[in-house]
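**Q** Mind looking at a prediction? Sequence and model below.
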Amino acid sequence: MVTAASARRPARPRSPALYPCTITHVRRAPRRYALRHRTYLWLVDLDHLPVLPRPLRPLARFRTRDHFTGRAPSVRAMLDGFLGEHGIHLRGGRVLMLAHAAVFGHVFNPLSLYWCYGPGGGLRCVVAEVHNTYGERHAYLLHTGTAGTATVTKDFYVSPFHPVDGHYEMRLPPPGERLLLSIRLQRPGGPPFTASVHGRRREATALALLRLALRRPWPTLSVSAAIRFHGIRLFLRGLPVQPRPGRRAPESAS
């Protein structure tokens, strides 16, 4: 349970950490469809990104070009730029990022999360960076409550089966020993689409990474392949495709 006190201070998960997890999607209309996918995510401090021993580096790289515009010296610089555009200045406060790392040069993050803390340790905001399979990115600025919840209008095309309307109800408490995240898309006149991520923390040791890599090789490639596979299945089941808006540039943080 997240208390007001825990929401005010940054989670100290002895970063970096690994979270073997299960991702679940449930669609209720116009066709009921549910899927589960197992993967693992990293939780890292943006000011202290892990650098693995050379033989293990192909299994996890954190690259600037994979986030926001990709046009700054670091992910932290781009995040600070994005927050500055919204009048938020962390003044050196800690930022924890939950995301996939690049594995053998490939990465796809449908959702990267950033818990942003002020210099006094209080949680200032959460940033949810969404990537779609068309190479586009968009970031949502969230002011979460004590339970880690926030509501935000949807304004980015993600799935070809959902138009850009409705709003998200997100529950994004800072990860601790357990990872418990949920996102519900509420659309006018229809039942919600829900996604959840459940996992447990492991210390990011070389042995733990090797075990996960052997169990789930090419984790980010499998995520993008699974999205396309299930999209084809839904299309073949008659789910109507929604028109995609014009291409948009990544978030203008520099």
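**A** Cool, got the structure.
**Q** For the rest of this, base every contact and every neighbour count on C-alpha atoms.
**A** Fine.
**Q** how about the helices of the stretch 151-254 of the chain, start to end?
**A** Listed from the start of the chain, the stretch 151-254 of the chain has helices (DSSP state H, counting those that start in this stretch) covering 206-215, 219-236.
**Q** Let's have those in a markdown table, adding distance to Gly118.
**A** Putting those into a markdown table (distance: least, CA to CA, whole Å) gives the following:
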| stretch | distance to Gly118 |
| --- | --- |
| helix 206-215 | 31 |
| helix 219-236 | 31 |
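**Q** closest to Ile88 out of those helices?
**A** Shortest distance between Ile88 and those, using CA to CA, is found for helix 219-236: 31.3 Å.
**Q** try this one side by side with the last:
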Amino acid sequence: MNQANCPSHQDPFRCYKGKVFHQRHDTVQHRLSYDVFSVCLDLGDAENTSKSVPFFSYNGFNLFSIQAKDHMDAGYDDLRLFVQGILAQSALFNAGAPLPERIEMLAYPRFLGRAFNPLTVFFCYDAHDELSAILYQVRNTFGERHHYAFGIADGSASSHYHSCDKKFYVSPFIEMECRYNFRVDVPRDTVAIIINQTQHQKPLLTASFSGKKMPVSAWSMLGLSFSYFQMGWKILAAIHWEALKLWFKGAVYQKRQAPPSSPVTSILPDPMPGPISKGDLS
């Protein structure tokens, strides 16, 4: 692997300033865009990061924080082990096969104790520091979560494409009979996650987050606090506000369905990955 592109040479803690974008493409036209920032944290170095990054804590209170309990089930006390446990339940790794050793998470941090993460992404690396799996943790506003685990065919690639059927109820205005088409750029100097949701092979929704890495210092973290002080509640409030607007536009309410019995949906690597179906991000 090219050393310059090796994820292990990235900082164990990175901040990405960017935008979230959503656009519906069906008969109910709707669009939103707002500024956010995410952090990418190496879970194996989380405790040291908590001591070295100004105004940030892992499993403690601070201006910004990541709380492991927000992302794992009761009975676990280590988020890295929880992610490995989910992967062990997936179809990606045979019984007894080595699980990914290094795991990075991309998530919205808590601000003064508040956050909501509709999507957290775990980038999972093997013993050779090659990306071997991407785990998407999806949450809805009912406190439920589900995981989509994708095997990776080329761990050295900077972008990855995969797709799967929707298995977990998220939006009250989108039916379950849909398909997700993902494009993910591994977090380095920039990051991008684009999800084109289709129904009956027609575009339904484009959702994306794209961001650029910013310097991390006491001043930059304080600057984030002034720029994004409302982010912790803004994301959850925006979800309900946008849902209300969709209802006024005539979107049909979809009855909530029970989550899948398994905590993870598994998708084996595509030997011939390719671009996702077109989604208009303009």
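**A** Nice, I can see it. Only a predicted model underlies this, so the values are computations on that prediction, with no experimental measurement involved.
**Q** Need the winner for burial among the helices of the stretch 151-254 of the first structure.
**A** For the helices of the stretch 151-254 of the first structure, ranked by mean neighbour count under the definition mean count of other CA atoms under 10 Å, the leader is helix 219-236 at a mean of 15.
**Q** rewinding a little: which of the helices of the stretch 151-254 of the first structure sits closest to His167 of the first structure?
**A** When the helices of the stretch 151-254 of the first structure are compared for distance to His167 of the first structure using CA to CA, the nearest one is helix 219-236, at 21.4 Å.
**Q** which part of the second structure lines up with that closest one?
**A** Mapped onto the second structure using TM-score structural alignment, helix 219-236 of the first structure spans residues 231-248.
**Q** thought Phe168 of the second structure was touching Met176?
**A** Yes - with contacts counted by CA atoms under 8 Å, Phe168 of the second structure reaches Met176, the gap being 7.4 Å.
**Q** Just list the residues touching Gln254 of the second structure, thanks.
**A** Listed by CA atoms under 8 Å, 6 or more residues apart in numbering, the contact partners of Gln254 of the second structure are Pro172, Phe173, Ile174, Glu175.
**Q** likewise Pro172 of the second structure?
**A** When contacts are counted by CA under 8 Å, 6+ apart, Pro172 of the second structure touches Ala243, Tyr253, Gln254, Lys255, Arg256.
**Q** Spit out the contact partners of the residue nearest to Thr144 of the first structure when sequence neighbours are not counted.
**A** Counting by CA to CA, 6 or more residues apart in numbering, Thr144 of the first structure lies nearest to Ala150, which is 4.8 Å off, once chain neighbours are set aside. Under the criterion of CA under 8 Å, 6+ apart, the contact list for Ala150 of the first structure reads Leu142, His143, Thr144, Glu169, Met170, Arg171.
**Q** wait, which of these is closest to Ala72 of the first structure?
**A** For the contacts of Ala150 of the first structure, the residue nearest Ala72 of the first structure by CA to CA is Leu142; the value is 22.8 Å.
**Q** Map the closest one onto the second structure.
**A** The equivalent of Leu142 of the first structure in the second structure is Phe150 (alignment by TM-score structural alignment).
**Q** Need the three-state assignment for its match.
**A** Secondary structure, DSSP: H, G, I helix; E, B strand; the rest coil: Phe150 of the second structure is strand.
**Q** How about it: what's its closest non-neighbour residue?
**A** Of all residues apart from its sequence neighbours, Ile267 sits closest to Phe150 of the second structure (CA to CA, 6+ apart), at 4.9 Å.
**Q** circling back to that earlier point, among the helices of the stretch 151-254 of the first structure, which is nearest Met78 of the first structure?
**A** Closest of the helices of the stretch 151-254 of the first structure to Met78 of the first structure is helix 219-236, at 22.5 Å (criterion: CA to CA).
**Q** From the contact counts, what lies against that closest one?
**A** Contact here means 3 or more CA pairs under 8 Å, 6 or more residues apart in numbering; DSSP states H and E; on that basis helix 219-236 of the first structure packs against strand 33-45.
**Q** circling back to that earlier point, for the contacts of Pro172 of the second structure, give me CSV that also has distance to Thr198 of the second structure.
**A** What follows is those, written out as CSV (distance: CA to CA, whole Å):
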residue, distance to Thr198 of the second structure
Ala243, 19
Tyr253, 18
Gln254, 16
Lys255, 19
Arg256, 19
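**Q** And those residues, which is closest to Gly223 of the second structure?
**A** Minimum separation from Gly223 of the second structure among the contacts of Pro172 of the second structure (CA to CA) is found for Ala243, which lies at 30.7 Å.
**Q** who's in contact with that closest one?
**A** Residues in contact with Ala243 of the second structure (CA under 8 Å, 6+ apart) are Pro172, Phe173.
**Q** Repeat that for Leu113 of the first structure.
**A** Leu113 of the first structure sits in contact with Met97, Leu98, Ala99, Val126, Val127, Ala128, Glu129, where contact means CA under 8 Å, 6+ apart.
**Q** and if you look at Ser159 of the first structure?
**A** Asn132.
**Q** before we move on, the earlier item: closest one of the contacts of Pro172 of the second structure to Thr27 of the second structure?
**A** Lowest distance from Thr27 of the second structure to the contacts of Pro172 of the second structure (CA to CA) belongs to Tyr253, with 14.5 Å.
**Q** ok, the spatially closest residue to the closest one that is not a sequence neighbour to Ala207 of the second structure distance?
**A** Once flanking residues are discounted, Tyr253 of the second structure sits nearest to Phe173: 5.0 Å by CA to CA, 6+ apart. Distance from Phe173 of the second structure to Ala207 of the second structure, counting by CA to CA, to the nearest Å: 15 Å.
**Q** Looking at the two, which one has more neighbours?
**A** The neighbour comparison of Phe173 of the second structure against Ala207 (other CA atoms under 10 Å) goes to Ala207, with 21 against 15.
**Q** And that one? What does it align with in the first structure?
**A** The alignment partner of Ala207 of the second structure in the first structure, by TM-score structural alignment, is Ala195.
**Q** wait, what's in contact with that match?
**A** Counting by CA under 8 Å, 6+ apart, Ala195 of the first structure touches Ile23, Thr24, His25, Val26, Ser182, Ile183, Arg184.
**Q** Matching Leu112 of the second structure against the first structure, which residue comes up?
**A** By TM-score structural alignment, Leu112 of the second structure lines up with Phe104.
**Q** before we move on, back to that, quick check: the residue nearest to Tyr253 of the second structure touching Lys249?
**A** No - distance between Phe173 of the second structure and Lys249: 11.0 Å, which falls outside the contact criterion (CA under 8 Å).
**Q** how about the strands in the second structure?
**A** Ranges of strands in the second structure, per DSSP state E, are 13-24, 30-42, 56-58, 64-66, 102-107, 110-111, 119-125, 131-139, 145-151, 159-165, 179-185, 190-199, 202-214, 264-267.
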